[in-house]
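Colleague: Return atomic coordinates for the entry below.
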Amino acid sequence: MKEKIFLVDLDGTIINSSRGILNSFDYAFEKMGVLTPSKEILKSFIGPPLHDSFGLYFEGKDIQKAVEVFREYYSEKGMFEIEVYEGVEETIKTLSESCKCKLFVATSKDDKHAKEIIKNIGLDKYFEKVVGSSADGTFSEKVDIIRYILDNEIENTDEYEIFMVGDTKFDIIGANKNGINSIGVLYGFGSEEDLREAGATYIVEKLTDILEIK
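Modeller: Down below sits the predicted model:
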């Protein structure tokens, strides 16, 4: 039986970051002088790269400016307005220590904040590496982040059974395009319909359920 490697999404999978992210979007739109979209629209921005979401409302240099303003609030307050989902630490610890699986964080959140969050919540000791997006948005798509980990952090990928674990269709699509398994979780920001339509290999209600996948 092949050893397992898990690439784990951050927002909506490890942490419930909705309060901090929504507050950061509110701050950014207000500072940019643009009417803030509805909460339902803003919730759809949790998961995709920031540059893609702001690109729906801004053009050119204003997109980067909006991202920078968003990160002003996020760096000071938003990144601390989070909760670790129930069962996450238990699952991550079991996978790392008991199952001897290699673990990576694969997130579209910017690399600096992703690393700080994982350290602040005390899970950094379980992960081989945290890989997030670049500050300028040139490296932010989940498919590219997964590919980077496969190409640069894992030797002889054929020797492992590799899973991408996430809550949105972007995690599933990224996994499928890179030829690895995917596990969609139902407690995050995505929908079961989107996860199924994207072609998730497995769908689980809670993170601890992945311990039962053979």
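Colleague: Going by C-alpha atoms from here, please, whenever you check contacts or count neighbours.
Modeller: Will do.
Colleague: got the buried residues for the helix ranked longest in the chain?
Modeller: Ranked by residue count and defined by DSSP state H, the top helix of the chain is helix 61-76. Going by neighbour count (16 or more other C-alpha atoms under 10 Å), the buried part of helix 61-76 is 63-71, 73-74.
Colleague: before we move on, what about stretch 108-119?
Modeller: 108-111, 113-115, 117-118.
Colleague: repeat for stretch 23-40
Modeller: Quick answer for stretch 23-40 (16+ other C-alpha under 10 Å): 23-29.
Colleague: How far away from the center of its chain is the lengthiest strand in the chain?
Modeller: Counting by DSSP state E, the longest strand found in the chain is strand 102-110. The chain centroid and the centroid of strand 102-110 are separated by 6 Å, computed with C-alpha atoms, centre = their mean, to the nearest Å.
Colleague: Same check on stretch 122-137?
Modeller: 10 Å.
Colleague: Repeat that for stretch 8-24.
Modeller: 8 Å.
Colleague: First residue to last residue on that stretch, what's the distance there?
Modeller: 23 Å (C-alpha to C-alpha, to the nearest Å).
Colleague: cool, stretch 187-199 as well?
Modeller: Start-to-end, stretch 187-199 (C-alpha to C-alpha) is 18 Å.
Colleague: Now tell me what touches that stretch from outside.
Modeller: Under the contact criterion C-alpha atoms under 8 Å, 6 or more residues apart in numbering, stretch 187-199 has outside partners 11-13, 16, 43-44, 46-47, 167-169, 172-173, 176, 184, 186, 203, 205-206.
Colleague: Name the residues of that stretch that come out as buried.
Modeller: So stretch 187-199, judged by 16+ other C-alpha under 10 Å, has buried residues 187-192, 194-195, 198-199.
Colleague: ok, those vs residue 124, which is closest?
Modeller: residue 188 (21.0 Å; C-alpha to C-alpha).
Colleague: before we move on, the earlier item: state the pair within the buried residues of stretch 23-40 that is farthest apart.
Modeller: Among the buried residues of stretch 23-40, 23 and 29 lie farthest apart (C-alpha to C-alpha), at 10.1 Å.
Colleague: mind listing the helices in this structure by residue range?
Modeller: Counting by DSSP H, the helices of the chain are 18-31, 39-43, 50-54, 61-76, 88-93, 111-120, 142-152, 169-177, 192-198.
Colleague: to compare against the first, here's another:
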Amino acid sequence: MNNIFFDLDGTIINSEKGIMGALKYMYTKTDGFVPHDDDTLRAFIGPTLSESLKKYDNLDFDNPLSQERFKAFKEYYQEKGVFDYSVYDGVYEMMENLKSQDKEIFIATSKPEVEAKKIIDQLDMKKYIRHVFGATDDEKTRSLKADVISYGMRKTSVDLNSENLVMVGDRSSDIIGAHQNDLKAIGVTYGFGNAEELSEAHSEWIVNSPLEVPEVFKK
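Modeller: Predicted coordinates for the structure are as follows:
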């Protein structure tokens, strides 16, 4: 496996502070109060906002209230939240290690592609990452992780297939999205998911730190 798709939130960066701020702003602006506790709000991180609104608020994407919440979330997140994050310890060392193994590294995230590219630029990670693939800004035509992975596999000039590509992510959506594209996946427990969630999604490998990721490729 010479090519790697990395999730962004919960795998490269800890984006909890910015996303939680946007979620609380979203509910306060549209409902006047926040209907969920922090543990529930953390579960929003990873899947698309439309998925989470459907799961936790029973709102389809086309519902007017869903659209109002989506607009409020974007209002806060694009202004304040997008750069309110930290990089997980060991990520830069992981990137260096993988590059020394001649791995080609890509980002495949459910975050809008424009925002993801800004973050990678700010982190000075373009020297490691060949391309960033993300969701469309409206979450309509490309938002599910399976769709982002498929899009990335088609768009790059590299011949990516199930024999030479693996997905790395922290949530079940990353693992399921990989499997839907006939890829194997490495689940990481240091993000927003946990070993139980990743195991139930049938992740082929589960690691506990960024520095364990390169070790998978040495086995």
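Colleague: Need the TM-score between these chains.
Modeller: Put the two chains on top of each other and the TM-score (TM-score structural alignment, normalised by the length of structure 1) is 0.92; 211 aligned residues with a C-alpha RMSD of 1.6 Å.
Colleague: Give the residue farthest from the middle of structure 2.
Modeller: Here structure 2 reaches farthest from its C-alpha mean at residue 32, the gap being 28.7 Å by C-alpha atoms, centre = their mean.
Colleague: how near is that one to residue 48 of structure 2?
Modeller: 23 Å.
Colleague: Then residue 181 of structure 2?
Modeller: 18 Å.
Colleague: For these two, indicate the residue with more neighbours.
Modeller: residue 48 (19 against 16; other C-alpha atoms under 10 Å).
Colleague: counterpart of residue 188 of structure 1 in structure 2?
Modeller: By TM-score structural alignment, residue 188 of structure 1 lines up with residue 191 in structure 2.
Colleague: what does residue 133 of structure 1 give?
Modeller: Match for residue 133 of structure 1 (TM-score structural alignment): residue 135.
Colleague: likewise residue 79 of structure 1?
Modeller: Residue 79 of structure 1 maps onto residue 82 in structure 2, by TM-score structural alignment.
Colleague: Kindly confirm whether my reading is correct that its match touches residue 114.
Modeller: No - with contact taken as C-alpha atoms under 8 Å, residue 82 of structure 2 and residue 114 are classed as non-touching, separated by 10.9 Å.
Colleague: Residue 151 of structure 2: neighbouring residues, count only.
Modeller: When neighbours are counted by other C-alpha under 10 Å, residue 151 of structure 2 comes out with 16.
Colleague: Alignment lookup: it to structure 1.
Modeller: By TM-score structural alignment, residue 151 of structure 2 lines up with residue 148.
Colleague: follow-up on the earlier one: any chance of the buried residues of stretch 23-40 of structure 1 in TSV, plus distance to residue 94 of structure 1?
Modeller: Formatted as TSV, the buried residues of stretch 23-40 of structure 1 follow (distance: C-alpha to C-alpha, whole Å):
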residue	distance to residue 94 of structure 1
23	33
24	33
25	35
26	38
27	38
28	39
29	41
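Colleague: Structure 1: which residue goes with residue 176 of structure 2?
Modeller: Counting by TM-score structural alignment, the partner of residue 176 of structure 2 is residue 173.
Colleague: Pull the number of nearby residues for its match.
Modeller: Neighbours around residue 173 of structure 1, by other C-alpha under 10 Å: 20.
Colleague: who's in contact with it?
Modeller: 143, 198-199 are the contacts of residue 173 of structure 1 under C-alpha under 8 Å, 6+ apart.
Colleague: Same check on residue 201 of structure 1?
Modeller: Per C-alpha under 8 Å, 6+ apart, neighbours of residue 201 of structure 1: 181-184.
Colleague: So which bit of structure 2 is the longest strand of structure 1 matched to?
Modeller: With TM-score structural alignment as the criterion, strand 102-110 of structure 1 aligns to 104-112.
Colleague: That stretch vs structure 1, average offset?
Modeller: Following the fit onto structure 1, the mean deviation recorded for stretch 104-112 of structure 2 is 0.7 Å by mean C-alpha distance after the TM-score superposition for structure 1.
Colleague: Relative to residue 40 of structure 1, how far out is residue 32 of structure 1?
Modeller: 20 Å.
Colleague: again with residue 200 of structure 1
Modeller: 24 Å.
Colleague: now residue 52 of structure 1
Modeller: With C-alpha to C-alpha as the criterion, residue 52 of structure 1 and residue 40 of structure 1 are 17 Å apart.
Colleague: same question, residue 66 of structure 1
Modeller: Counting by C-alpha to C-alpha - residue 66 of structure 1 and residue 40 of structure 1 are separated by 19 Å.
Colleague: same deal with residue 4 of structure 1?
Modeller: For residue 4 of structure 1, the distance to residue 40 of structure 1 - C-alpha to C-alpha - is 36 Å.
Colleague: Could you do residue 153 of structure 1 as well?
Modeller: 37 Å.
Colleague: And for residue 5 of structure 1?
Modeller: 34 Å.
Colleague: do residue 58 of structure 1 as well
Modeller: Residue 58 of structure 1 is 19 Å from residue 40 of structure 1, by C-alpha to C-alpha.
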